[in-house]
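Chemist: sequence and computational prediction follow.
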Amino acid sequence: MPTLSTPPTVIVVGAGPAGLTAAIALVRQGIPTLVVERRTAPSPFPRATGVNLRTMELMRAWGLEQSVRSGAVAGETTGWVGPTLVSPDGTEVSMGFPSAADAALLSPTTGIIAPQDHLEPVLMEHFLSFSAASVLVGTTVIGFTADQDGVIVSLRQGDERSTVRAAYLIGADGARSTVRRHSGIPMRGPGELAAYLAVVFHAPLAEFVDKPLHGLYMLTRQGPPWVFLPTDACDRWAFSMTWDPTRETLADYPPERLAELIRSGAGVPDLEVDIAWVSDFAFTAEIADRYREGRVFIVGDAAHRMTPRGATGMNTAIHDGYDLGWKLGWVLRGWADESLLDTFEAERRPVGLRNMERSTHSSDQRDVSKDYLDDIADRVPHVWLPDGHTSTLDLLGDGLLIMTGPGGHAPLPVPTPAIPVVVHVLDPATADALHLGVDGAMLVRPDGQPIARWDVSPDASIISSAIATLGVAVGEHTPVVERAELVLG
């Protein structure tokens, strides 16, 4: 087993989107973090493809927006329903993403269609760019013990076994989570709802399908629809259909049969099809009873399982990871006490439950067209500053942000020890757009959620009380240095 150059403060099990997001949120705060991944190489399969608006805002904040966007499918974040891929008789439907016009009003970025096997390497590269980051691949967690002082994790890499101690453990190890099972946390919900056959293939469909491409194609047939997904900017697609694994096996679907099914769905009888991968999966809906057991947390599919309907699974997982990462970082840096960690489950489990329940409904049972509003409902509104390329969301940092109208003033209290509190005095137009007016102010968490708003500039004691609600100790007489500079990425 390789020797770690820096003992980890946090161990994250799983290098999927949830685990990597949590790990990045930690190392960006200087917290030594070890990611343990059982795979030896990134997955070559696309899996989830919808990267929603709120996720892209996070990528922008980390300076990763263009890297993630470079792997996007050249098309729309909409769905299409019709008899075949090339049929003119079809209808555009919502996938729960805003239109380009709506996104421009709500955010400095847009959601995209980009496969998970592109996103994960981008996240991993960013994680490893920090000196506090370390990774063990081809490594399995076989158990752990936890007490009030920390967690001892038992690892297996090949024939070698070892233990690593850390202050906290995060289970981002998927639907069959070892961390969740060893924590004794049960899952509840409808369970398996349907079984599907999944095929990844290459074919020159771009020559036949109308532009722009859609992120999802549902083919109307007798029985459940067939589904096609473009998964890269070239010729890789995914195809899925219901099947009965109690009566069929993958051997019943040789490449020749799959190619004929794909040609039928495409509506191109002589389409050249190269089958790359075949597997099966289940539409499953479950959620964990709790997201924490002492010093052990679970995120992503370890905490909730959703069907692909609504494209919420991966995005919910990413938002879980970010929420836990910044809060755990604050506690470990001494910026807040342990009570802040209680807000992780309190804030994220209701979201997981809502999205899990929504995913059990088919597209004809529920209108998904405004679902994206739920992801941004709690954060400060996006408004462009006078320079035309800086958003109010770009002002957020690792610490707290106070935005004031042009009549705002300092000094203000700063928490101890050394938590950054940045004061940004807004121009009159931006202040009005945020309903702050000339003298109002707003205190905002690093995730963009306002903690408090005031119609007139608050005094030190009022701001101290608002900050203290996060479990932060506040010094009464130390002034904030007023700053308005901005660093992106």
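Modeler: Okay, I see it.
Chemist: can we go C-alpha only for contacts and neighbour counts from here?
Modeler: Will do.
Chemist: now do the helices in this structure.
Modeler: 17-27, 53-61, 65-69, 100-106, 116-128, 178-183, 255-266, 313-332, 342-358, 372-376, 428-433, 460-468 (DSSP state H).
Chemist: can you give the contact residues for the fourth one?
Modeler: The list of residues contacting helix 100-106 from outside it, by C-alpha atoms under 8 Å, 6 or more residues apart in numbering, reads 53, 109-110, 381-382.
Chemist: those residues in strands, which ones?
Modeler: With DSSP state E as the criterion, strands contain none of the contacts of helix 100-106.
Chemist: state the pair within those residues that is farthest apart.
Modeler: Maximum pairwise distance among those (C-alpha to C-alpha): 14.8 Å, between T110 and P381.
Chemist: and here is the other one:
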Amino acid sequence: MANVDVLIVGGGPTGMALALELSMQDVSYRIIDKAPVRSDKSRALVVQARTLELLNRHGTAKKLLSRGFELHGANLYTNKREAGTVSLDGLDMADTEFPFPLCVPQQETEHFLDECLAKYDKSIERPVIAKAITQDGAGVTVKLENERTGLSETLRVRYVVGCDGAHSSVRHAGRFRFEGAPYPQTFILGDFHVSDSSLPRDRLLLCFGSATLAMFPLKEGKWRLVTIHDGSKELQAHGTVLMDEQPTVDEFRALFAEMAPPGAGTLHDPTWLAKYHLHHRVADQYRDGRLFVAGDASNIHSPAGGQGMNTGMQDAFNLGWKLGRVLRGEARDALLDTYDAERRPVGQNVVDTTDRMFSYATWQNPVWRMCRNLLLPWVLPWLTNSAKRRAAGLRYISELTINYRGSSVVYTAGGFSGPVEGGDRLRDGKLRSASGDVVMLQSLCDGPSSHLLLFAGVGQGPLRSEEFAGFEAKLSKTDNHVKVIRIFNAATDGEGAYSDLDGQLHARYGMASPGYVLVRPDAYVGCIGNMDAFDELLSFMGSGKF
């Protein structure tokens, strides 16, 4: 009987992200997928800023940027007339290296993930299915079958993670309930070449009228077209939405002529036509003993907002380091319970938010549709004329505002009142090394370990190098898996440390006085406080929770 620590079931972006995390954590694992080859279809199109930040820990995300292009906003149309634009340019996004959504087909994202995983000498086993999954108090026994060779094997693992989509075999093997309901609408999409088009190719286009049409730019002069069919009558009559008929090119051409703005061009040579039906559901728990679910295995929803793939990958980033720490004996098993506590509320919020967005865009009530089309040209300019509102919207959709405040494994020291709290995302910024190189803070906080940022403070009384050494000596007595980064004000310096350019990071973290930030391996703040509360950090780290 073969043995590894973790079996990942599902080799899509979520499973691949978890494989990268476990590779970084030096955890033994196998990753399987039932498909003999990867799909060559575009599928999910948007990689959000927070996902890019976390992917950047495994290899330069700039390689992925070159395979797509930045989205700079959205144009909205009603009855073929422009109702307004939403610009994402010139916003206050200085705390991220990726202040934009990246439009890139999913197959390109998966190729990038394959390349990152190959650096660890790992790859997906195909076509392999988990025929039986049985857990007990000591581990999980899994019967695997290779559908190409017909060979079977029995695998014994400590944990199994289901990243295998809406029909997850792992979820079915455990005591998970998948609560929710189907959407009555049917989603219809097509990837088309478009000739003689003058439409802007750096933004999303949303067209409202007698129907709803969303247009996403692709490379090589192509566009993704998405519309919906109201299947509520079919759902009432048959208990399901009929899916027999596939969309045709002529139907898309008629829709394009009716809904697309002037200068849209001519559709031809589709590379993908599809009709699919979705649900909005969330698992009642993300952990059942030694079984976990992530990505679409844990929650499914409307594609509105480009959240699904990103949410799944961030599930993996959250779970990976916790598995590593528990398997190495550095933390108690209870740390794994915080995966559900931290990520399930995120999944529920995504389902609720995308439901509202989807309902606004697609509700077919004729009175609502008339009011929406009439009022949108008046309301949209008011909503988008504020750069602050646009930046807040971009941060939300980019998943930069996700936090784990209130989690049992984060802490804000008493007396600290800065803008960042325990559980918040690690805000990025520029630092200068002693050799004069400019680096990004997040790039320093990579690898399997936690990092401790020691801020010298600004103004009168900043810490000196020898004072830093005293705090580090205290730390060394209680912990051996934290890397320390000293950050001085721009006006100060320190051997082997970093200078804060223009004091931006001190301000970003509220460090007018000397302070510290403990950074988790998933680039979230584990603990934050003033230096005079350093003993609270030591107590937190010695509590066995982190």
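Modeler: Cool, the structure landed. All of these numbers come straight from a predicted model, not from anything done at the bench.
Chemist: rewinding a little: now the helices of the first structure in JSON lines, with distance to P450 of the first structure and mean neighbour count?
Modeler: Formatted as JSON lines, the helices of the first structure follow (distance: least, C-alpha to C-alpha, whole Å; neighbours: other C-alpha atoms under 10 Å):
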{"stretch": "helix 17-27", "distance to P450 of the first structure": "20", "mean neighbour count": "29"}
{"stretch": "helix 53-61", "distance to P450 of the first structure": "16", "mean neighbour count": "21"}
{"stretch": "helix 65-69", "distance to P450 of the first structure": "24", "mean neighbour count": "18"}
{"stretch": "helix 100-106", "distance to P450 of the first structure": "17", "mean neighbour count": "13"}
{"stretch": "helix 116-128", "distance to P450 of the first structure": "27", "mean neighbour count": "20"}
{"stretch": "helix 178-183", "distance to P450 of the first structure": "32", "mean neighbour count": "20"}
{"stretch": "helix 255-266", "distance to P450 of the first structure": "48", "mean neighbour count": "18"}
{"stretch": "helix 313-332", "distance to P450 of the first structure": "15", "mean neighbour count": "24"}
{"stretch": "helix 342-358", "distance to P450 of the first structure": "14", "mean neighbour count": "18"}
{"stretch": "helix 372-376", "distance to P450 of the first structure": "12", "mean neighbour count": "16"}
{"stretch": "helix 428-433", "distance to P450 of the first structure": "15", "mean neighbour count": "18"}
{"stretch": "helix 460-468", "distance to P450 of the first structure": "10", "mean neighbour count": "17"}
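Chemist: what's the closest of the ones you listed to P420 of the first structure?
Modeler: helix 313-332 (11.0 Å).
Chemist: mind checking the end-to-end distance for stretch 367-382 of the first structure?
Modeler: The first and last residues of stretch 367-382 of the first structure sit 25 Å apart, counting by C-alpha to C-alpha, to the nearest Å.
Chemist: returning to what we had before: now the helices of the first structure as JSON lines including distance to S240 of the first structure?
Modeler: Listed next are the helices of the first structure as JSON lines, based on distance: least, C-alpha to C-alpha, whole Å:
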{"stretch": "helix 17-27", "distance to S240 of the first structure": "23"}
{"stretch": "helix 53-61", "distance to S240 of the first structure": "26"}
{"stretch": "helix 65-69", "distance to S240 of the first structure": "25"}
{"stretch": "helix 100-106", "distance to S240 of the first structure": "28"}
{"stretch": "helix 116-128", "distance to S240 of the first structure": "17"}
{"stretch": "helix 178-183", "distance to S240 of the first structure": "28"}
{"stretch": "helix 255-266", "distance to S240 of the first structure": "10"}
{"stretch": "helix 313-332", "distance to S240 of the first structure": "17"}
{"stretch": "helix 342-358", "distance to S240 of the first structure": "21"}
{"stretch": "helix 372-376", "distance to S240 of the first structure": "25"}
{"stretch": "helix 428-433", "distance to S240 of the first structure": "45"}
{"stretch": "helix 460-468", "distance to S240 of the first structure": "50"}
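Chemist: and of these, who's closest to T3 of the first structure?
Modeler: That would be, of the helices of the first structure and by C-alpha to C-alpha, helix 116-128, which comes in at 16.6 Å.
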